[in-house]
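Asks: This is a predicted model, with the sequence first.
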Amino acid sequence: MTRSLTAKFGLGQIVRHREESFRGLVVDVDGVYAGPASEPGPDYRDQPFYRVLAMGEDTGFLVYAAEAVLEPDPDIAPMNADDRARWFTIDEAGHHAPRAQPIH
């Protein structure tokens, strides 16, 4: 039986990491883990994963995180379409990448 998963967070939504101390912007969503060959633990394997553009003290960085470790950040509203177009390149599939880091 195939299980259908629905992503909890959408593109442009601001989230925060439950275990680390950063907030970030969701820029891409995978229905299940699609990262490097070393797979996540069994608790994380069958859930959506997100590419999150996180902000550090001096610069931004890209994080690949399981849905279970993220939570919505109600203090900050999602970006609107004009803001996304200003800060990101967006391909035909809807994948977002920071303008400084083109989509491959």
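Replies: Structure's in. What do you need?

Asks: Every contact and neighbour count from this point should use C-alpha atoms.
Replies: OK.

Asks: residues contacting the closest residue to Gln13 other than its chain neighbours?
Replies: Computed as C-alpha to C-alpha, 6 or more residues apart in numbering, the closest residue to Gln13 that is not its neighbour in sequence is Pro78, at 4.5 Å. Contacts for Pro78 (C-alpha atoms under 8 Å, 6 or more residues apart in numbering) come out as Gly12, Gln13, Ile14.

Asks: now those as CSV including neighbour count, distance to Arg84 and secondary structure?
Replies: Below are those laid out as CSV (neighbours: other C-alpha atoms under 10 Å; distance: C-alpha to C-alpha, whole Å; DSSP: H, G, I helix; E, B strand; the rest coil):
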residue, neighbour count, distance to Arg84, secondary structure
Gly12, 21, 7, coil
Gln13, 19, 11, coil
Ile14, 25, 12, strand
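
Asks: this is the comparison structure:
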Amino acid sequence: MRLAKFQLGQVVRHRIYPFRGIIFDVDPVFNSTEEWWESIPEEIRPKKEQPFYHLLAENADTEYVAYVSEQNLLPDTTGTPLRHPQVKELFVAGADGRYRAKFLQPH
């Protein structure tokens, strides 16, 4: 098992599909249903032995939760704020534009 490349609060974008999001949880290896995995087209189906990320995701039309393999994520460097309504529930935006998990904030 290898260490996750991305971290909680990091904004990422999908390598293939036009969406971006913020990481709110990480699984060290695939941890969803076989049906979910098989629903991914075989030519782009990721390996299970890699970190998978839970994202508060958004595209041009909507906001949702996504589960994405590490191989299909890239850092999002646009600096554009996220509009997903749950971002403010889980994260605090820092002056540097980075997001920090609220549960990790000192009180």
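Replies: Nice, I can see it. Just so it is clear, the model here is predicted, and its values are computed rather than measured.

Asks: coming back round to it: alignment lookup: the residue nearest to Gln13 of structure 1 to structure 2.
Replies: Mapped onto structure 2 by TM-score structural alignment, Pro78 of structure 1 lines up with Arg98.

Asks: Count the residues that sit near Glu49 of structure 2.
Replies: 12 (other C-alpha atoms under 10 Å).

Asks: Now it: closest residue in space that isn't a chain neighbour?
Replies: That would be Val29: by C-alpha to C-alpha, 6+ apart, it lies 5.2 Å from Glu49 of structure 2.

Asks: What lines up with the one you found in structure 1?
Replies: With TM-score structural alignment as the criterion, Val29 of structure 2 pairs with Val32.

Asks: and what of Ala4 of structure 2?
Replies: Using TM-score structural alignment as the criterion, Ala4 of structure 2 maps onto Ala7 of structure 1.

Asks: Pro51 of structure 2 maps to what in structure 1?
Replies: Aligned against structure 1 by TM-score structural alignment, Pro51 of structure 2 finds its counterpart in Pro48.
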